[in-house]
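J.: No letters, just coordinates:
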């Protein structure tokens, strides 16, 4: 199990990859962000996107899927997140893109009120297959501390 004490400021983790499909982009848009440039080639061609682009919220959800799978696979003692800061969608994400998710620990703080918990901040960057950043944010993660022996 990975605990708060195992987290090192400055450490970078490759969480994994996500392959974006046209079907998923359209399905997500139909349910959650039904703007024409997420649903129609013709409508998207009349915008700066040029073609169907994933919703920024879909990009965020795909990123979370990659991170959550990594957290489960590596058996982290995570307790969720109270939020994120400075979310930026930097470039459009298109069907056929391969997203890569990395995170760098920028700060960690033991809880003053709950001695069995700590929090840390991670600068998360998502890049496309060309190495271009498409999204960036800072997450705040809560994590259990190592139990006293």
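T.: Looks like it arrived, so ask away. Predicted model only: the values in this text are computed from it and were never measured.
J.: From now on I want contacts and neighbour counts done on CA atoms only, so please keep to that.
T.: Noted.
J.: which secondary structure elements does the lengthiest helix in the chain contact?
T.: The residue-count maximum for a helix in the chain (DSSP state H) belongs to helix 56-73. Packing partners of helix 56-73 (3 or more CA pairs under 8 Å, 6 or more residues apart in numbering; DSSP states H and E): strand 12-19, helix 22-32, strand 98-110.
J.: what's the angle between that helix and strand 98-110?
T.: 70 degrees (axes from the mean of the first three to the mean of the last three CA atoms, to 10 degrees).
J.: So which residue is dead centre in the chain?
T.: Central residue of the chain (CA atoms, centre = their mean): residue 63, 3.3 Å from the mean position.
J.: got the contact list for that residue?
T.: By CA atoms under 8 Å, 6 or more residues apart in numbering, the contact list for residue 63 reads 18, 101, 126.
J.: let's bring in a second model and compare:
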């Protein structure tokens, strides 16, 4: 298990592989983001995208799943304080395969609870072609191995 003390600013990791299907794009959009360019191929052709594209929220959910299945598995995670700077940079299309890259950009001990540290990490979702399609800064909370050892 990796605790706050084990994580270094500048640490970068790449992982995951998720193949996005047309069926999944349609199913997610019908339930959570029913805009025509996510739910109707004909309407999507007339949109700014020119074809069916995944909801940005769908893309975020896919990346979150890869994050949980990846580096969060071995972290003493205590949840998160939120997300900053969420950006949908390019659309995700049926047939894209996504992976993620994370970089620790800041860490500090919580002033209100010495049992936890704050670890801020930039996440980027990347296509098989190397295009960044989404990014955000996750404001993680990680348990400390030895609270009070400062």
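T.: Structure received. Treat the numbers as computed from the prediction; the structure is a model and nothing was measured.
J.: before we move on, the earlier item: downstream of the longest helix of structure 1, the next helix or strand is which one?
T.: The element immediately downstream of helix 56-73 of structure 1 (helix or strand, assigned by DSSP states H and E) is strand 83-89.
J.: what does that following strand contact?
T.: Under CA under 8 Å, 6+ apart, the answer for strand 83-89 of structure 1 is 56, 134-141.
J.: Please flag which of the residues you listed sit within helices.
T.: Counting by DSSP H, these contribute residue 56 to helices.
J.: quick one: which of the contacts of strand 83-89 of structure 1 is nearest to residue 70 of structure 1?
T.: residue 141 (14.2 Å; CA to CA).
J.: Thought residue 77 was touching that closest one, still the case?
T.: No - with contact defined as CA atoms under 8 Å, residue 141 of structure 1 and residue 77 do not form a contacting pair (10.5 Å).
J.: Name the residues contacting each of the two.
T.: Counting by CA under 8 Å, 6+ apart, nothing touches both residue 141 of structure 1 and residue 77.
J.: how near is residue 122 of structure 1 to residue 142 of structure 1?
T.: 11 Å (CA to CA, to the nearest Å).
J.: cool, and residue 1 of structure 1?
T.: Counting by CA to CA, the gap from residue 1 of structure 1 to residue 142 of structure 1 is 15 Å.
J.: Looking at these two, which has the bigger crowd around it?
T.: Remark: of residue 1 of structure 1 and residue 142, residue 142 carries more neighbours, 22 against 9, as counted by other CA atoms under 10 Å.
J.: and the angle from the helix or strand residue 125 of structure 1 falls within to strand 98-110?
T.: Taking DSSP H and E as the definition, residue 125 of structure 1 sits inside strand 117-127. Angle between the axes of strand 117-127 of structure 1 and strand 98-110 is 160 degrees (criterion: the same axes, to 10 degrees).
J.: can you list contacts of strand 117-127 of structure 1?
T.: Outside strand 117-127 of structure 1, the residues that touch it by CA under 8 Å, 6+ apart are 4, 63, 99-111, 133-145.
J.: which of these count as buried?
T.: Buried members of the contacts of strand 117-127 of structure 1, scored by 16 or more other CA atoms under 10 Å, are 4, 63, 99-106, 108, 110, 133-145.
J.: Spit out the contact partners of residue 12 of structure 2.
T.: With CA under 8 Å, 6+ apart, residue 12 of structure 2 has these contacts: 101-104.
J.: Residue 59 of structure 1 now?
T.: 93, 135.
J.: how near is it to residue 145 of structure 1?
T.: Counting by CA to CA, the gap from residue 59 of structure 1 to residue 145 of structure 1 is 31 Å.
J.: Check residue 117 of structure 1 too.
T.: From residue 117 of structure 1 to residue 145 of structure 1 the distance is 5 Å (CA to CA).
J.: so what sits against both of these two?
T.: Common neighbours of residue 117 of structure 1 and residue 145 (CA under 8 Å, 6+ apart) are residue 4.
J.: nearest to residue 28 of structure 2, of the contacts of residue 12 of structure 2?
T.: residue 101 (23.6 Å).
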